[in-house]
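# need a structure here:
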Amino acid sequence: MNAGILFAIIIFYFLLLLTVAWKTGKNSNNESFFIGNRNSNWMLVAFGMIGTSLSGVTFVSVPGAVGKDAFGYMQVVLGYMIGYLLIAYVLLPLYYRLQLTSIYGYLKTRMGNLSYKTGAWFFIISRLVGATARLYLVVHILQITILDSFGVPFWVSTLIILVMIILYTFEGGVKTIVWTDTLQTTCMLLGLVICTVYLLQHMHMGVGESLDAMREKGLSRIFNTDVSSSGYFIKQILAGMFITLSMTGIDQEMMQKSISVTNLKDSRKNMVSLAFIMVVVIGLFLYLGGLLHLYAGQENLTARGDALFPDVAIHHMPAYISIIFIVALISALFPSADGAMTALTSSFCIDIAGLQRRTDMAEPEKKKFRQKVHLLVALSFLILVMVFYWINDNSMIGIILKLAGYTYGPLLGLFAFGIFTKRRPDDRLVPIVCFIAPVICFLIDYYQAALFGDFKIGLELILINAALTFIGLLIISKPVADLSQLEQDSVH
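From the prediction side, this is the model:
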């Protein structure tokens, strides 16, 4: 497929996003940027959150990992579904009751100012690392398929894409992203379906026949029953549940969209719908992965892992499929990157800088401050994408989930402690506990062979991290007589 044509398609797609941003960003202010004026349609938010939750990593890495792990990722997805339901019925009522703009405001109410700042910083680090890892994967694919032929260096490619994202999120923020994510999720899912149908037709297979072929090659196995394995199904389901609670339920990016919905009832509909839709959509990605590996076997292709889907789509499919793949890929890229940049800007402005409480700044000054932070966040993205470029790992989904165990674990422990106990920790010691817990987890992970023998710890590292944080908070805490009064004081 001609690289110039693919590049032209990317430019056209970006202009379409700019048009949507211009329409939705009119007369926007900081309230629009942070929470969309609490006027978002729950159906649009639910549909758009599919794209944000999946990202380019799911689009490329999940199908590519089928060759190694078969359909084992579905174990994690079942945990995701449980996690979404817990968010809908435990966390969302809390956020709406406290009328939060930043969900980390709950930590200030419940534990104190240092706990609040600690939670916000852990979110910033977690989302910054996770979002840039996702961004790296997609930029890398665009680089080798299109931009290398123009002689564009990788760092320039990354900078151009970040500038594109800045341009359409600079004014509207969440108000714009709710609509752009809906457009992008539509394109991504159409790409998934069209590529799946093409492969079935090309290999002259029906769905049942293809599943039989996958079963024969061991590609369709879901449940791992080896207790010692890091992929044991109970470990994976628990890990999926806690990853969702962490990377969605206590993640400002994801909750920023959910609390932008007008009321709790509609926001809960959004989350419950997402729980079931994600199982179906990721099931389709795994099925596509099985088809790609069957195709690779027929054609004797050597590409594996993250490289498999791009190689098949660009070099072994008709031109129109290559175009659909590129559009779907960039549609998977933008929702994860634009939402992360917006959420990081919001969290820094609200939680770290206390922008909403500043009485010494007029509204235009606050807007300029927020825009400067947005540009600094984009610069941080550029630096971290280059770090991942130098690391150059073959499967980014494994890296992202591993990193989540370290960075989201303390956040999960903080929220769990606040919700399930009637104790208040010594606010001064909370940052120390939240720092020590991931350090201990790193040592456990590094020396696990010596500590546990054949028993392997995998994604459930996030649960261990959260538990260590929870125990540390118990040690430094004392009972509180009336927690409800703390919440009432914070609202008023």
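# From now on I want contacts and neighbour counts done on CA atoms only, so please keep to that.
Noted.
# Just the strands from the protein, written as ranges.
423-425, 477-479 (DSSP state E).
# distance of the closest residue to R215 other than its chain neighbours from L329?
Spatial nearest neighbour of R215, chain neighbours left out: R221 (7.3 Å); criterion: CA to CA, 6 or more residues apart in numbering. Note on R221: its distance to L329, by CA to CA, to the nearest Å, is 27 Å.
# and what of L264?
From L264 to L329 the distance is 33 Å (CA to CA).
# How about I282?
15 Å.
# The two: who's more crowded?
L329 (26 against 19; other CA atoms under 10 Å).
# Once you drop chain neighbours, what's closest to the more buried one?
G56 (6.1 Å).
# for L286, same thing?
P63 (5.4 Å).
# Deepest-packed of the strands of the chain, please.
Stretch with highest mean neighbour count among the strands of the chain: strand 423-425 (a mean of 21; mean count of other CA atoms under 10 Å).
# Show residues contacting it.
Strand 423-425 is contacted from outside by R110, M111, G418, L473, L474, I476, S477, K478, P479, V480, using CA atoms under 8 Å, 6 or more residues apart in numbering.
# Buried subset of these, written for PyMOL?
To isolate the buried ones among the contacts of strand 423-425 in PyMOL, judged by 16 or more other CA atoms under 10 Å, type:
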select buried, resi 110+111+418+473+474+476+477
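# One more, please, to line up against the first structure:
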Amino acid sequence: MNATVILLIIASYFGVLLLISHFVSKNSSDDSFYTGDRKSPWQVVAFGMIGAVLSGVTFVSIPGMVGTNYFYYLQFVFGNVVGYVFITYVLVPIYYNLKLVSIYTYLESRFGFRAYKTGSLFFLISQSFGAALRLLLAAKILQYAVFDAFHVPFFLTVIVILVLIWLYTHKSGIKTIVWTDTLQTFFLLMAVLVTIYVVKNSLELSFSETITSVIKNNYFKVFNWDVHSGNNFFKQFISGVLIAIAMVGLDQNMMQKTLTCKNKKEAQQNILTFSLILAVTQFLFLGLGVMLYMYAEKFGIQLEIENGKFINTDTLFPMLSLNHFGTLASISFILGITAASFSSADSALTALTTSFTHDFLDVQHKNPKEKKKLKNRVLFGFSVVIFAIIMLFSQSKGNVISTIFKVAGYTYGPLLGLYMFGIFTKIKIKDTAIPYICIIMPIVTYFLNDYFISYLNFDFGFMNIFVNALLTVLCLILFKDNRRINANNIKLP
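Here you go, the predicted structure:
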């Protein structure tokens, strides 16, 4: 497809986002950027969160990873659903009972000042890297599809994307994002459905034949019982539960949207609805992955192979969509990847800004003029941080989604350990020890996993988050101060 046409499509899409931002930001209060005035319809929040969770990484990585990991990712998705039930009935009530804006404020009421700051800092690190890696992949695709034709350097492409995001989020933040994410989720889902339809027709299959072909394909292997494999069912399922809790329930980015709902009941409805739609959507992406490899095989398209395995699988979906599937599929793919790019990055920047201004700058006690100034400076600062991380990893290749989940195991593990210990025990911990525990345990987990792989041929896989959280809990017990907390301070569900 002509690069100029693609650029016009992206510009039109961005124009719609600006229009939504204009209408939503009317009558906004000082706290609209952070809380959305707690008036968001839960149905809108649930649908919009799909786009934020999937992101551009999921959009292209899940279909591509089928070639090396079959349908094993579905085991992880099953675990996610259980994790979302925990978030619904345990975490959401706690957040609403305490009327939190930054969810890490809970750690201060449960453990103390240092635990609170440590939890927030770990989120800032996790979210900065996660958001940057997600945006990196999408920026590479847009560079290939559009900006290379105009000889625009990659760093300038990234800057343009970040500036566009700033333009429609800086006024009302999460209040705007709740609505723009809904539009972005629609385009993301439309892209996968259109691609499935186009590939189905190219393979000359009916819908029933397509389903049968996917299920009978060699790639349709859902369960892995090899205890040594990182794709083992129990490792994938348990890590799916824990990563869902950590990357959604303990993530300011995801929970900030949920906390814009009118009350606890609607927030719970939001999470349950979101989890079901997300599971179905991820299954569709996996099914699409099988169809993409079927298409490549039928039409003799050469894919990159090294040592008998596919490599750079993240390029499969964009390469076929832009070069082989025709105009309709190309347009839907560009809209889908653009939507995924903006949806994940805009909410991440808003969450980072919220967490830093509330947890480290005490913005809630500033006057309106100071609030606005601090918010804009922090939003700009995190945009620069994400830009720097993107440029640092700009030459990386391979399956980005697996990298994100492995990194999450190390960065979210201590958070998971802190929250589980805080919720399910009443033991008081020496607050001064918590920062050291949270820094040391991820390092121990990394070397422990390396030892198990080298000497026992056993890979933790995504289960590194479980090991990390468990080690954190064990260390917390060692530093208890033999006093029980006042149960009246924390309102458990």
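# Can you give me the TM-score here?
The TM-score (TM-score structural alignment, normalised by the length of structure 1) is 0.96; 484 aligned residues with a CA RMSD of 1.4 Å.
# still on that earlier bit, can I get the contacts of strand 423-425 of structure 1 in JSON lines including distance to V45 of structure 1?
Formatted as JSON lines, those follow (distance: CA to CA, whole Å):
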{"residue": "R110", "distance to V45 of structure 1": "29"}
{"residue": "M111", "distance to V45 of structure 1": "31"}
{"residue": "G418", "distance to V45 of structure 1": "27"}
{"residue": "L473", "distance to V45 of structure 1": "35"}
{"residue": "L474", "distance to V45 of structure 1": "37"}
{"residue": "I476", "distance to V45 of structure 1": "39"}
{"residue": "S477", "distance to V45 of structure 1": "38"}
{"residue": "K478", "distance to V45 of structure 1": "40"}
{"residue": "P479", "distance to V45 of structure 1": "39"}
{"residue": "V480", "distance to V45 of structure 1": "37"}
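# which residues does the spatially most central residue of structure 1 contact?
Taking CA atoms, centre = their mean, the centroid of structure 1 lies closest to S53, which sits 4.8 Å from it. By CA under 8 Å, 6+ apart, the contact set of S53 of structure 1 is S336.
# Against G67 of structure 1, how distant is it?
S53 of structure 1 is 23 Å from G67 of structure 1, by CA to CA.
# same thing with M81 of structure 1?
Counting by CA to CA, the gap from M81 of structure 1 to G67 of structure 1 is 24 Å.
# More neighbours: those two, which one.
M81 (24 against 21).
# How about the more buried one, nearest residue that isn't a chain neighbour?
Nearest one to M81 of structure 1, counting by CA to CA, 6+ apart, is A275 at 4.7 Å.
# Burial check on that neighbour, number of neighbours?
24.
# Same question for L94 of structure 1.
Count around L94 of structure 1 with other CA under 10 Å applied: 17.
# and if you look at V439 of structure 1?
13.
# For the alignment partner in structure 2 of it, give its distance to V467 of structure 2.
When structure 2 is aligned by TM-score structural alignment, V439 of structure 1 is paired with I443. Here the criterion is CA to CA. By it, I443 of structure 2 lies 11 Å from V467 of structure 2.
# ditto for L250 of structure 2
With CA to CA as the criterion, L250 of structure 2 and V467 of structure 2 are 17 Å apart.
# what's the longest helix in structure 1?
Of all segments of type helix in structure 1, defined using DSSP state H, the longest is helix 264-299.
# From the contact counts, what lies against it?
helix 42-69, helix 73-86, helix 92-97, helix 174-202, helix 207-216, helix 252-258, helix 308-315 (3 or more CA pairs under 8 Å, 6 or more residues apart in numbering; DSSP states H and E).
# Between these, which one is closest to F14 of structure 1.
helix 174-202 (10.6 Å; CA to CA).
# what's the mean distance for that closest one versus structure 2?
Following superposition, helix 174-202 of structure 1 is found to deviate from structure 2 by 0.6 Å on average (mean CA distance after the TM-score superposition for structure 1).
# helices and strands around that helix, which ones?
helix 3-24, helix 30-35, helix 42-69, helix 154-169, helix 252-258, helix 264-299, helix 319-347.
# Trace the first one over to structure 2 and give me the residue numbers.
Residues 3-24 of structure 2 are where helix 3-24 of structure 1 aligns, taking TM-score structural alignment as the criterion.
# That stretch vs structure 1 - mean distance after superposition?
Counting by mean CA distance after the TM-score superposition for structure 1, stretch 3-24 of structure 2 comes out at 0.7 Å.
# swap in stretch 331-338 of structure 2?
Stretch 331-338 of structure 2 versus its aligned partner: 0.7 Å mean (mean CA distance after the TM-score superposition for structure 1).
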